[in-house]
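Chemist: Here is a sequence together with a model predicted from it:
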Amino acid sequence: MFEAINKNVSKFASFTQGELEQFNSLLKYQKIPKKTYLLQEGEICNFEAYIVKGCIRSYFIDANGFEVILQFGIEDWWVSDIASFNDKKPSKMYIETMEDCELFVLTDTNKEELLHKVPKFERFFRLIVQKNLSATQNRLINTMAKSAPEKYLEFIKLYPTISQRVAQHYIASYLGISAEFLSKIRTKISKQ
């Protein structure tokens, strides 16, 4: 049951079987139906979740009332609102399941217990935060410096299975373009 998540954490640090068992004992396995909010704006995020199965989106509502997708999360990814989780401040975003999901959830309390009992996990969490920051910086640069077709091609490279799993308007929101413009881009690319 814990094979995938143990493999995920072991990519970043070396753990003994006992340390992994300690980690596993602090995780809560959850099956979450499609279209369920894990977090809503104004709530304080008290979890970090590993996605065993399913697709999740993180987004905020802009000043004009439009959803702006910040990230998709799929199998073998972690999802949370890092700012809200770390600072214990109300979130500015929503985290919602887009498919039926299976998750391993680590609460803030359990994470503190884990870090106290198995300090090596500090390295793991530091490295995934660095990886997340790197991805966020790359996304920001791509958003500002690339054309819409280039952003779409980069998206397909980053998320090769998402276009078969979510509606086109969600992808358009992630790219910061209209669904109609995305349709034109996809048609043009498919003809090349």
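Modeler: The structure has been received and is ready for your questions. Residues are numbered from 1 along each chain as shown.

Chemist: rest of the way, CA atoms for contacts and neighbours
Modeler: OK.

Chemist: Just give me the longest helix of this structure.
Modeler: helix 121-145 (DSSP state H).

Chemist: following that one, which helix or strand comes up?
Modeler: Past helix 121-145, further along toward the C-terminus, the next helix or strand under DSSP states H and E is helix 148-158.

Chemist: okay, pairing it with this:
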Amino acid sequence: MDSMPYIFAGLVGLASLAVSLLLALRRLKTSEERIATAVSRKQAQVERIKKIARVTLQQARDLRDARRRKAMADLGCEDLEQRLKAAGAGDRRIYVLDDRRTQKDQGWLLRVVNIEYASRVNGNLTPTALDGWKRGRRFLVYALDEKKAREKVNARFPENKGFTVMGTESYLG
């Protein structure tokens, strides 16, 4: 019977080993669950990143295409402007000074020029607009006769500001 304490100590050791193994297995299972959760979160994150990358890539392609189209349009505009300048095409616009008229009024086209527009009126205009004033702008005016049409234009564009009426013609439009 002397071996009883040894057996008891062995059984206690075995029981503590079993309890520690159970706790270790529980911790292992918890760790496996955490790892599985982390892997699934990582996979979901990878999928989101891939989706965002595809969208970003498509946006980059769209941006490149838009820039290419813009560059082509700019080249086309420059080419058209050069051809218009080469052809000496004048400004064909007609500005309506006043559309009020009576039954007896006629339409008159008056070309108004101001070579010093930038210094006397407004220097902040674009070079194209300033060039338009130098070459002259055509205004449609309704009046009884040419003299009244000139008076209307001079009231709006006075000579003391550098405006000059360079030509008058009847407008049948």
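Modeler: Great, that's in hand. This one's a predicted model, so the numbers in the text were calculated from it and none came from an experiment.

Chemist: Quantify their similarity with the TM-score.
Modeler: The TM-score (TM-score structural alignment, normalised by the length of structure 2) is 0.27; 68 aligned residues with a C-alpha RMSD of 4.7 Å.

Chemist: quick one, the longest helix of structure 1 and helix 148-158 angle?
Modeler: Relative orientation of helix 121-145 of structure 1 with respect to helix 148-158: 160 degrees, computed using axes from the mean of the first three to the mean of the last three C-alpha atoms, to 10 degrees.

Chemist: Packing partners of helix 121-145 of structure 1?
Modeler: Under the contact definition 3 or more C-alpha pairs under 8 Å, 6 or more residues apart in numbering; DSSP states H and E, helix 121-145 of structure 1 sits against helix 108-117.

Chemist: The helix it packs on versus helix 121-145: what angle between them?
Modeler: Inter-element angle recorded for helix 108-117 of structure 1 and helix 121-145: 120 degrees (by the same axes, to 10 degrees).

Chemist: And helix 108-117 of structure 1, what's buried?
Modeler: Going by neighbour count (16 or more other C-alpha atoms under 10 Å), the buried part of helix 108-117 of structure 1 is Asp108, Asn110, Lys111, Leu114.

Chemist: how about CSV for those residues, with distance to Ile69 of structure 1 added?
Modeler: Formatted as CSV, the entries for the buried residues of helix 108-117 of structure 1 read as follows, by distance: C-alpha to C-alpha, whole Å:
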residue, distance to Ile69 of structure 1
Asp108, 25
Asn110, 29
Lys111, 27
Leu114, 31
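
Chemist: which among these gets closest to Phe23 of structure 1?
Modeler: Lowest distance from Phe23 of structure 1 to the buried residues of helix 108-117 of structure 1 (C-alpha to C-alpha) belongs to Leu114, with 6.4 Å.

Chemist: List the buried residues for the helix or strand that contains Leu70 of structure 1?
Modeler: Secondary structure assigned from DSSP H and E places Leu70 of structure 1 in strand 67-73. Buried residues in strand 67-73 of structure 1, defined by neighbour count with 16+ other C-alpha under 10 Å: Glu67, Val68, Ile69, Leu70, Gln71, Phe72, Gly73.

Chemist: ok, now stretch 175-192 of structure 1?
Modeler: Neighbour-count burial for stretch 175-192 of structure 1, with 16+ other C-alpha under 10 Å as criterion, is recorded at Leu175, Gly176, Ala179, Leu182, Ile185.

Chemist: Among the residues you listed, which pair sits farthest apart?
Modeler: Of all pairs drawn from the buried residues of stretch 175-192 of structure 1, the greatest distance, 13.2 Å, lies between Gly176 and Ile185 (C-alpha to C-alpha).

Chemist: which stretches of structure 2 form strands?
Modeler: Remark: strands assigned in structure 2 by DSSP state E are 94-98, 106-113, 137-143, 164-171.

Chemist: what's the angle from the first one to strand 137-143?
Modeler: I take that to be strand 94-98 of structure 2. Strand 94-98 of structure 2 and strand 137-143 are oriented at 40 degrees to each other (the same axes, to 10 degrees).

Chemist: Let me know how buried Gln130 of structure 1 is, in neighbour terms.
Modeler: For Gln130 of structure 1, the count of nearby residues is 12 (other C-alpha atoms under 10 Å).

Chemist: What's the separation between it and Ser183 of structure 1?
Modeler: Between Gln130 of structure 1 and Ser183 of structure 1 the computed distance is 34 Å (C-alpha to C-alpha, to the nearest Å).

Chemist: again, but for Asn24 of structure 1
Modeler: According to C-alpha to C-alpha, Asn24 of structure 1 stands 44 Å off from Ser183 of structure 1.

Chemist: Asp137 of structure 2 contacts Val112, correct?
Modeler: Quick fix: residue 137 of structure 2 is Arg, not Asp. Yes: Arg137 of structure 2 is in contact with Val112 according to C-alpha atoms under 8 Å; the separation is 5.3 Å.

Chemist: picking that back up, quick one: buried residues of the longest helix of structure 1?
Modeler: Here helix 121-145 of structure 1 shows Phe121, Phe124, Phe125, Arg139, Asn142, Thr143 as buried, counting by 16+ other C-alpha under 10 Å.
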